[in-house]
Structure formats: C-alpha cells, structure tokens
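below are the sequence and a predicted model; questions follow.
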Amino acid sequence: MPLPFLTADRALDAHEDGDGDEVLAHADPDRWRRPYRPGPWRVGGAALLLLLAAFMLFATMIIAFAGTWAGALVCLAAALCVIGSALRILMTGVWVSPSGLRRVSFLRTRSIAWDEITEVRTVQQPVRWLGLPRTVQGQALTAAGRGGAELPVLLTDHNADFLSRTEAFDRAADTVEAWAEEYRAVPA
C-alpha cells in the first residue's frame, strides 16, 4: 500500500537529479504534497506507537479467545486509536498545492489560500524544541497574512522533522518559499 505522506518529496529528488523538466505521469498537479520527508523523530515516534498497537492487538486476540468480548472490543478500540494517532503524527507538517498552503497539526488542519498570504520568510526567533514548552533560539519559517493577520509558525529547525538536520530545514524552507513566490497573487 503506497503511503504518499512518507514519500512526499520524491519529485524533489527527481528535480535535484535531473534538469527539473520531468513530470511524473501519475502526478496530479492539484494534489497536496509535503515538500520534505518526515524527520527521524517523527517516524520513530510513530513506529513506537505502531509497536504498542501491535501488542494491544495481540492482547485483544488473547482477551477474545478468553471469551470476554466487551474487554476485547475496548482493547480493539484503544488499539485503533493508537494506530490513528501514529498515522496522524506522520501526516503532521506543512503541505503545499497550487491552491494554497496547509498546516497539519495533530488535532487541527488549517488551509490558507496563496492570495491570503503576503510573505513567507525564514526568521531567527525562539522556537519550541520538539513541540514541548521549552524554547530555544532557532530558525522558523513564518507566513504573513493580508491585513497583518498573524499566521502560525509553519516550520522550525527544532521540530520533529528537522532537529539536527539544518540542511533539510533550509531545503524545505526554500521550497515552501518558492511555492509561495510562484503561486501567490502579486498585488497590482
């Protein structure tokens, strides 16, 4: 089963290897895509959750064979919640398409059309370390909305995708900025 959120920047790899004119035959130009790969912290956390879910499913089977169907259903529901959480963790991040920018967090997704964004840039500021309350000095990719609207920070170099991967953050930030420059409506 293909997992497009794990291979989001395959087109970027093709662009770096070739002259950039190749278009994948199956590529949908209006599809949302993440312009970077999920980082090792994000993938590792999701893998641990999936391992926990495997044990929970094994426990569900043992409980079902013991004849306690209510307990088996509760354990199955909990395992499915853990699997859903792991998949949501993998989907978390910034996604782009010709229609706009999408910021996916664990509990919420926010889409912003390109014409609502005036500027996308990288700034030095205090950022949260792995999404925890602790802040450190780092880089953040921010977007400014029309009319001075405050938009959430898109990416940081200390989140689960880019911790200790400065070059990957720089490539991802440059890619999102390039999408913004290409698709953002230029005021007349």
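Yep, it's here.

could you use CA atoms for every contact and neighbour count after this?
OK.

where along the chain do the helices fall?
10-17, 40-66, 69-91, 166-183 (DSSP state H).

next one for the comparison:
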Amino acid sequence: MPLPFLTADRAFETADDLALPFDDRDRWRRPYRPGPWRVGVAALCLLLASFVLFAAVIIAFTASPPEAGVVFGIALAVIASSLRLLRMGVWVSARGLRQVRFLSTGTTPWDRIIAVRTAQQPVRWLGLPRTVQGQALILVRRDRSPQDAPVLLTTHNADFLARAGSFDRAADTIEAWAAENRRG
C-alpha cells in the first residue's frame, strides 16, 4: 500500500493550497496556509529558543537554579510567542469569522456580518508602519460604519507577500464562507 504523504512522487496540485472539504463545519479552520514569512520567523524564534534552553541547562549545572529558572522562563516565552505567531490569521467556522492577532482574538458571528469584500487600498507592508498599494480583504459589520471596517488579510502581510494567487484563493474562500453562512 503506497503512502503518498510520505513520498515526493505525487504531483503538486494548485488545489493543495485550499482547505479541504470537511464534514465538521463547527470546527475553526484557517482557509489558507500560513505564509513563508510567518513560518520563517517562527522557525527562527524556535531556533533561538533552543539555544536559550541549552543555556538554561548549562546555567542549571554551573550556577544557581533560580537563574536557570529565569532563562528557562525566557525560553518558554519565546516558544509561546512563536506558536502564537503561527496561529495568527483569519479562521472560519459555522459560528462566525475569527481574527487571531498576536495579543488578541476577535470573533464576529455571521449574522453580524454584512459583507466580506476585497478592496484596492494602501496596506501595511508585513505589519510595519510603511504602507504600499495593494489589496485588502475587508469585513463590513452591522454594528460599525463602513469606514471602520477591519482589514482581515492583505496582499502584503506575512501570509501573502509575493503570493498574489494565494491571496486571491484565500479571499475567495472566506467570501464564499460569508455568503454561505449569511444565507443560513
């Protein structure tokens, strides 16, 4: 019995970038893959955490245990930060749309959403203060004015920088979720 997930002999399909159809629509799903920038930064943070953990072990054997505990705590904070960085993004389920940020998470039920649409506008480059012209996926809610509409995804964030096709597929998927769930 061949195990295609363990071999590289299967052809790459563009549909691999999309979320697979699933039966349990109540589970929170991210309808796109994390981008290379996000994964790369998280990998570098985990590499840093491994060095800090190694330093904690050396300190534990050569110095006082409280100092090793402090360094171990720093390593745990770096690991938790990198895991949170990987969870950031837009998640959907039958209950609503969830935007996970680094320090906060906001969930909007589908009945409070008027539209999810793509717009051309200045967007932040990798979340930094610098703005460039790009596309943004905007969430229009019933309880806010359209000028206060939060930006869910952009073509220049850590998931979609230099991956316009992936942004289009993710935006289309999230818009389809919104259209389907607003109907009921």
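All right, it came through fine. Small disclaimer: the values here were computed from a predicted structure and weren't measured.

show me the one of the helices of the first structure that comes nearest residue 29 of the first structure.
With respect to residue 29 of the first structure, and counting by Cα to Cα, the nearest of the helices of the first structure is helix 10-17 at 11.7 Å.

spatially central residue in the second structure, please.
residue 89 (2.9 Å; Cα atoms, centre = their mean).

need the contact list for that residue.
By Cα atoms under 8 Å, 6 or more residues apart in numbering, the contact set of residue 89 of the second structure is 30, 99, 100, 101, 152, 153.

quick one: neighbours of the fifth one, just the number.
So that's residue 152 of the second structure. Residue 152 of the second structure has 20 neighbours, counted by other Cα atoms under 10 Å.

aligned partner of residue 78 of the second structure in the first structure?
Correspondence of residue 78 of the second structure to the first structure, assessed by TM-score structural alignment: residue 82.

how about residue 166 of the second structure?
Using TM-score structural alignment, the equivalent of residue 166 of the second structure in the first structure is residue 168.

tell me how far its match lies from residue 42 of the first structure.
For residue 168 of the first structure, the distance to residue 42 of the first structure equals 14 Å [Cα to Cα, to the nearest Å].

cool, and residue 167 of the first structure?
From residue 167 of the first structure to residue 42 of the first structure the distance is 17 Å (Cα to Cα).

swap in residue 82 of the first structure?
For residue 82 of the first structure, the distance to residue 42 of the first structure - Cα to Cα - is 15 Å.

again with residue 151 of the first structure
Per Cα to Cα, residue 151 of the first structure is found 23 Å from residue 42 of the first structure.

between these two, which one's more packed in?
Using other Cα under 10 Å as the criterion, residue 151 of the first structure and residue 42 rank with residue 42 on top: 19 against 13.

from residue 181 of the second structure, how far out is the residue of the second structure most remote from its centre?
In the second structure, counting by Cα atoms, centre = their mean, residue 62 sits farthest out from the average C-alpha position, at 40.3 Å. For residue 62 of the second structure, the distance to residue 181 of the second structure equals 59 Å [Cα to Cα].

what's residue 128 of the first structure aligned with over in the second structure?
By TM-score structural alignment, residue 128 of the first structure lines up with residue 124.

which one is that match nearest to, not counting chain neighbours?
In space, and not counting its chain neighbours, residue 124 of the second structure is closest to residue 131: 4.3 Å by Cα to Cα, 6 or more residues apart in numbering.

surely the one you found touches residue 125?
Yes. Using Cα atoms under 8 Å, residue 131 of the second structure makes contact with residue 125 at a distance of 5.7 Å.

tell me which of those two has more neighbours.
Neighbour totals were compared for residue 131 of the second structure and residue 125, and residue 125 leads with 18 against 14 (other Cα under 10 Å).

contacts only, for the more buried one.
Contacts of residue 125 of the second structure (Cα under 8 Å, 6+ apart): 131, 132, 156, 157.

who wins for neighbours among those residues?
Using other Cα under 10 Å as the neighbour test, those are led by residue 156, with 24 neighbours.

now do the equivalent of it over in the first structure against residue 183 of the first structure, distance only.
In the first structure, residue 156 of the second structure lines up with residue 158, judged by TM-score structural alignment. Separation of residue 158 of the first structure from residue 183 of the first structure (Cα to Cα): 27 Å.

neighbours of the counterpart of residue 142 of the second structure in the first structure, just the number please.
Residue-level alignment of residue 142 of the second structure against the first structure, with TM-score structural alignment as criterion, gives residue 146. Neighbours of residue 146 of the first structure under the rule other Cα under 10 Å: 13.

residue 146 of the first structure touches residue 120, doesn't it?
No. If you go by Cα under 8 Å, residue 146 of the first structure and residue 120 don't touch, sitting 11.8 Å apart.

now do the same for the residue farthest from the centre of the second structure: its match in the first structure.
Using TM-score structural alignment, residue 62 of the second structure pairs with residue 66 in the first structure.
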